[in-house]
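# The following block contains a protein sequence and its predicted model.
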Amino acid sequence: MSARLVLLGPPGAGKGTQAARLSDRLGIPAISTGDIFRANVAEQTELGKRAQRYMDAGEYVPDEVTNAMVRDRLAQPDAADGFLLDGYPRTADQVDELEGMLSADGQRLHAVVELTADTDEVVTRLLKRAEEQGRPDDTEVVIRRRLEVYAEQTAPLAATYAARGLLVQVDGIGGLDEVTERIMTALAPHLN
């Protein structure tokens, strides 16, 4: 099945888990910008070296570098029939850049899935994960701030995609199979 998707959602909503499940169900690669960064840095590509300089300085990698990495990744053969992007786009400029990348190849996004989740439920999940994984810096205050930043940065993207008729909101709280089925049901009209 051909599907070009973006996955949005706050930390703790289950994006990584659902991305892997959707990748399997739809036969498309789940592409995380974090994975793209790590691969480029590990392979010492020119883009990886540029990104490393910013990361070493504790700065955000500029859009031009991120966009170039995503463009390179989407040009790989396994993404020819579709992909699921997790972690990109993050800004309005990146939304426009992604649209330009796709339209240059005569393609378009089919849908943008936003996993929604009750804030208190997500905080509980992330505190439990922090305890299990030994992350003492993931305190409730830090987690709530991360959720605020996500809401501030992502709300405009969700609104943009909603205006374009691409946004599908799905409750990310529940059993894994239950959430996956909700997503597949919500996507069905966009994939036909």
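Sure, I can see it. Numbering: from 1, shown residues only.

# CA atoms for contacts and neighbours, from now on please.
Will do.

# What residues of the one helix or strand residue 17 maps to count as buried?
Following DSSP states H and E, one finds residue 17 within helix 15-26. By neighbour count on 16 or more other CA atoms under 10 Å, the buried set for helix 15-26 is 15, 16, 18, 19, 21, 22, 23.

# Turn the residues you listed into TSV, columns for distance to residue 123.
TSV is the format used below for the buried residues of helix 15-26 (distance: CA to CA, whole Å):
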residue	distance to residue 123
15	15
16	17
18	19
19	21
21	23
22	24
23	26
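
# want to compare, so here's the second one:
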Amino acid sequence: MRIVLVGPPGAGKGTQAAFLAKNLGIPHISTGDLFRANISQGTELGKQAKAYMDAGNLVPDEVTIGMAKDRMEQPDAVNGFLLDGFPRNVSQAEALDEMLKTEGMKLDAVLDLEVPEDEVVKRIAGRRICRNDSAHVFHVTYKQPKSEGVCDVCGGELYQRDDDSEDTVRKRLEVYHSQTEPIIDYYKSQGLVVTISALGKVEEVTGRAMGALPRP
């Protein structure tokens, strides 16, 4: 099964992608992992991406598309994949269609995780990270530490990252609405979009998604 996962920041795409990929027996291909792998391995595409990133510029579509193409051609992706973070705009979606068409393949579904905007802001702006270990994550509403501002695990100070502030989150949402959301309409015209609510417990959302996906 070949699936594209879309949704606003804070929708839980990374978490759901990992669970869904495991349940479906297909690789989870995320843009972040693609960039890290290519840069750490020193591939030509990785060098190009790093040059743009080091200069504070966005990585061009053709570099991202090239990385995605290379990854989808790996043996473990022959029978399917779950794309997370790619495509992120209509031009990338069109390029993906062309790639798949060339190989005689097509997408099976585009899974749209739906979350109200206020909930997105609440989820992200409420996060608090431990200064000693960024893997220790708490939340002012959903996962409160025993002592305010103190990490339960190591006693480190909890803080809010700059990119988790409400103003930054709302700017990220604006970018999502202007750049990525249009791919939902693009795929709706192909009858591929499956929309589910991303509210509730992780396993509830996963169950909803598994039930909504077309059967192979």
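Cool, got the structure. Predicted, not measured: the structure shown is a model, and the values here were computed from it.

# Give me the TM-score for this pair.
Their TM-score after superposition, calculated using TM-score structural alignment, normalised by the length of the first structure, is reported as 0.94; 188 aligned residues with a CA RMSD of 1.2 Å.

# just to revisit the earlier point, pick the one among the buried residues of helix 15-26 of the first structure closest to residue 162 of the first structure.
For these, the residue nearest residue 162 of the first structure by CA to CA is residue 15; the value is 19.1 Å.

# Do you have the helices of the first structure handy? List them.
15-26, 33-42, 46-56, 63-74, 92-104, 119-133, 140-163, 176-191 (DSSP state H).

# Quick one: those helices as JSON lines, columns for distance to residue 6 of the first structure too.
JSON lines is the format used below for the helices of the first structure (distance: least, CA to CA, whole Å):
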{"stretch": "helix 15-26", "distance to residue 6 of the first structure": "10"}
{"stretch": "helix 33-42", "distance to residue 6 of the first structure": "12"}
{"stretch": "helix 46-56", "distance to residue 6 of the first structure": "23"}
{"stretch": "helix 63-74", "distance to residue 6 of the first structure": "13"}
{"stretch": "helix 92-104", "distance to residue 6 of the first structure": "10"}
{"stretch": "helix 119-133", "distance to residue 6 of the first structure": "21"}
{"stretch": "helix 140-163", "distance to residue 6 of the first structure": "10"}
{"stretch": "helix 176-191", "distance to residue 6 of the first structure": "12"}
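
# And those: which comes nearest residue 3 of the first structure?
Comparison of the helices of the first structure against residue 3 of the first structure by CA to CA identifies helix 176-191 as nearest, at 6.6 Å.

# coming back round to it: against the second structure, where does the helix holding residue 17 of the first structure fall?
Aligning helix 15-26 of the first structure against the second structure (TM-score structural alignment) gives residues 13-24.

# for stretch 161-176 of the first structure, same thing?
Counting by TM-score structural alignment, stretch 161-176 of the first structure pairs with residues 187-202 of the second structure.

# in that stretch, what counts as buried?
Across stretch 187-202 of the second structure, burial judged by 16+ other CA under 10 Å covers 187, 192, 193, 194, 195, 196, 198.

# List the residues that contact the nearest residue to the first one once chain neighbours are set aside.
Closest residue to residue 187 of the second structure apart from its sequence neighbours, by CA to CA, 6 or more residues apart in numbering: residue 193 at 6.1 Å. If a contact means CA atoms under 8 Å, 6 or more residues apart in numbering, then residue 193 of the second structure has 109, 110, 111, 112, 184, 187 as its contacts.

# what do you get for residue 21 of the first structure?
Taking CA under 8 Å, 6+ apart as the definition of contact, the neighbours of residue 21 of the first structure are residue 180.

# Alignment lookup: residue 191 of the first structure to the second structure.
Structural correspondence for residue 191 of the first structure with respect to the second structure (TM-score structural alignment): residue 215.

# The helix holding residue 17 of the first structure vs the second structure, mean deviation?
In this overlay with the second structure, the average offset of helix 15-26 of the first structure from its partner residues is 0.4 Å by mean CA distance after the TM-score superposition for the first structure.

# relative to helix 176-191, how tilted is that helix?
Here the directions of helix 15-26 of the first structure and helix 176-191 differ by 60 degrees (axes from the mean of the first three to the mean of the last three CA atoms, to 10 degrees).

# and helix 15-26 of the first structure, how far out from the chain's middle?
Relative to the centre of its chain, helix 15-26 of the first structure is centred 11 Å away, using CA atoms, centre = their mean, to the nearest Å.

# Stretch 117-134 of the first structure too?
19 Å.

# can you check stretch 24-38 of the second structure too?
10 Å.

# Just the buried residues of that stretch, please?
Judged by neighbour count (16+ other CA under 10 Å), stretch 24-38 of the second structure contains these buried residues: 25, 26, 27, 28, 29, 30, 31, 34, 35, 38.

# Residue 2 of the second structure: which of the residues you listed is nearest?
The shortest gap between residue 2 of the second structure and any of the buried residues of stretch 24-38 of the second structure belongs to residue 26, at 8.5 Å (CA to CA).

# pretty sure that closest one is touching residue 81, no?
Yes. Contact status for residue 26 of the second structure versus residue 81: in contact at 5.0 Å, counting by CA atoms under 8 Å.

# Mind listing the shared neighbours of these two?
Common contact partners of residue 26 of the second structure and residue 81 (CA under 8 Å, 6+ apart): residue 1.

# Report the contact partners of the counterpart of residue 114 of the first structure in the second structure.
Aligned by TM-score structural alignment, residue 114 of the first structure pairs with residue 112 of the second structure. Contacts of residue 112 of the second structure were listed using CA under 8 Å, 6+ apart, and they are 5, 6, 7, 184, 193, 194, 195, 196.
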